[in-house]
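Engineer: coords below, sequence missing:
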């Protein structure tokens, strides 16, 4: 059990701790899961899961940015939220959901994601952590190609490629340094698309993953999938 002395962890009392270059290991499994949940919940505008709602739009008003997304007050006192660049029409949502509903994957590759897709509610149910892993790296880029503008799709595909590069079985240090720059640029591009409420701490942690892969080695030795199976 970890004990603390005031605000300083007991780990810092270890004689070798100051020489430990990787003191805290970020769990890629949970980061990838939460980032994928943010994306899916926001683009499908799922109630309670979307990061684009009235409160997030009012935050834009307070910050005096993204004037095109500011909520409009109607005559009855309610608000109208202008459509954003990542908003999908009803038809586009149907196409996106149909792609995931009709998807077939090899045995043991992933669970049956098509069973988790509800065409009526246009949302995903009962996904496990590994399902989000497959969605983020393989299925999401395919499903979004015909449902969204190229600017949004290219950013999400680049984020998927970054996660795939980090999770590779064989890592090249020089390539990971390039991935580090790509991660910073991709997050900046995403900030131009999604509202500030989209960027939870999990999304921001993505920028640290390439550097941690350089220090700690392949991710599959350090994430929590084996622990969850046990």
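Structural biologist: It's in. Being a predicted model, the structure only gives us computed values, none of them experimental.

Engineer: Could you use CA atoms for every contact and neighbour count after this?
Structural biologist: Will do.

Engineer: quick one: buried residues of stretch 145-156?
Structural biologist: For stretch 145-156, the neighbour count (16 or more other Cα atoms under 10 Å) marks 147-148, 152-156 as buried.

Engineer: and residue 228, how many neighbours?
Structural biologist: The number of residues packed near residue 228 is 8, by other Cα atoms under 10 Å.

Engineer: Which helix or strand contains it?
Structural biologist: helix 225-229 (DSSP states H and E).

Engineer: got the contact list for that helix?
Structural biologist: Applying Cα atoms under 8 Å, 6 or more residues apart in numbering, the external contacts of helix 225-229 come out as 29, 130.

Engineer: Give me the distance from that helix to the chain's centre.
Structural biologist: 21 Å (Cα atoms, centre = their mean, to the nearest Å).

Engineer: Below is structure B, check it against A:
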């Protein structure tokens, strides 16, 4: 449950480049430089010990942020489906913050891919869609063990694709734990018996 929230927070913070929450900072870019990979987004040292960090493929422009957040601000959902996510959108500061666990649950599975569709490149949108499909399948009321094996393989591939795009700092322990969720579901059964969204809401 909290893995889903942490992955959601990582994605939102990095895509919107939120201060203190983004995983794409100067240290992450310097790590890429030390590893000798992705030269196109290495930071360039300027005068006065400052650095210029070129935008990566997942970096949203001001217009893309406005489009993404406007979709969320104007979104209407049925009663009881989720809390009012538009309350967490700050268009002036271009921020999305204070999402609760259940908000992230709904956001990751249904809303995030739709809202991002016109705001990010195809490879970033594909990753978010794959994560969304993974969580949706994992949280279904009926689980087939054979499908769980496939889910486990799929999420491993998704993480590999993410490693090609996002900086190393993005991959916290919570992101790594995605790979174990399908195996946990094999042992514990459907997650809605264990994840505590009704209690938290």
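Structural biologist: Thanks, I have the structure now. Everything numeric in this text was worked out from a predicted model, so none of it was measured.

Engineer: All the helices of structure 2, in order from the start?
Structural biologist: Using DSSP state H, the helices of structure 2 run over 2-15, 26-35, 62-73, 101-106, 112-116, 122-138, 145-165, 173-176, 178-188, 197-200.

Engineer: what does residue 22 of structure 2 align to in structure 1?
Structural biologist: Using TM-score structural alignment, the equivalent of residue 22 of structure 2 in structure 1 is residue 50.

Engineer: That match: what's it in contact with?
Structural biologist: 38, 41-44.

Engineer: Could you tell me which of those residues remain contacts in structure 2?
Structural biologist: Listed in the original numbering, these still in contact in structure 2 are 38, 41-44 (both residues aligned by TM-score structural alignment, their matches' Cα atoms under 8 Å).

Engineer: For my notes, please list those in CSV and give distance to residue 99 of structure 1 for each entry.
Structural biologist: Shown next, in CSV, are these (distance: Cα to Cα, whole Å):
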residue, distance to residue 99 of structure 1
38, 19
41, 17
42, 18
43, 15
44, 14
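
Engineer: Go through those residues and give me the one with the most neighbours.
Structural biologist: Most neighbours among these, by other Cα under 10 Å: residue 44, with 23 neighbours.

Engineer: Give the full set of residues in contact with it.
Structural biologist: Counted by Cα under 8 Å, 6+ apart, residue 44 of structure 1 has contacts 50, 87-88, 93, 122-123.

Engineer: Ok, residue 31 of structure 2 next?
Structural biologist: Residue 31 of structure 2 neighbours (Cα under 8 Å, 6+ apart): residue 168.

Engineer: any idea what it aligns with in structure 1?
Structural biologist: Match for residue 31 of structure 2 (TM-score structural alignment): residue 59.

Engineer: Its match and residue 51 of structure 1: what is the separation?
Structural biologist: Residue 59 of structure 1 sits 12 Å away from residue 51 of structure 1, going by Cα to Cα, to the nearest Å.

Engineer: closest to residue 211 of structure 1 among the kept ones among the contacts of residue 50 of structure 1?
Structural biologist: residue 38 (23.2 Å; Cα to Cα).

Engineer: Am I right that that closest one is in contact with residue 195?
Structural biologist: No - counting by Cα atoms under 8 Å, residue 38 of structure 1 stays clear of residue 195, with 11.5 Å between them.

Engineer: Kindly provide the distance from the residue nearest the centre of structure 1 to residue 149 of structure 1.
Structural biologist: Centroid-nearest residue in structure 1, with Cα atoms, centre = their mean: residue 35, separated by 1.7 Å. Distance from residue 35 of structure 1 to residue 149 of structure 1, counting by Cα to Cα: 20 Å.
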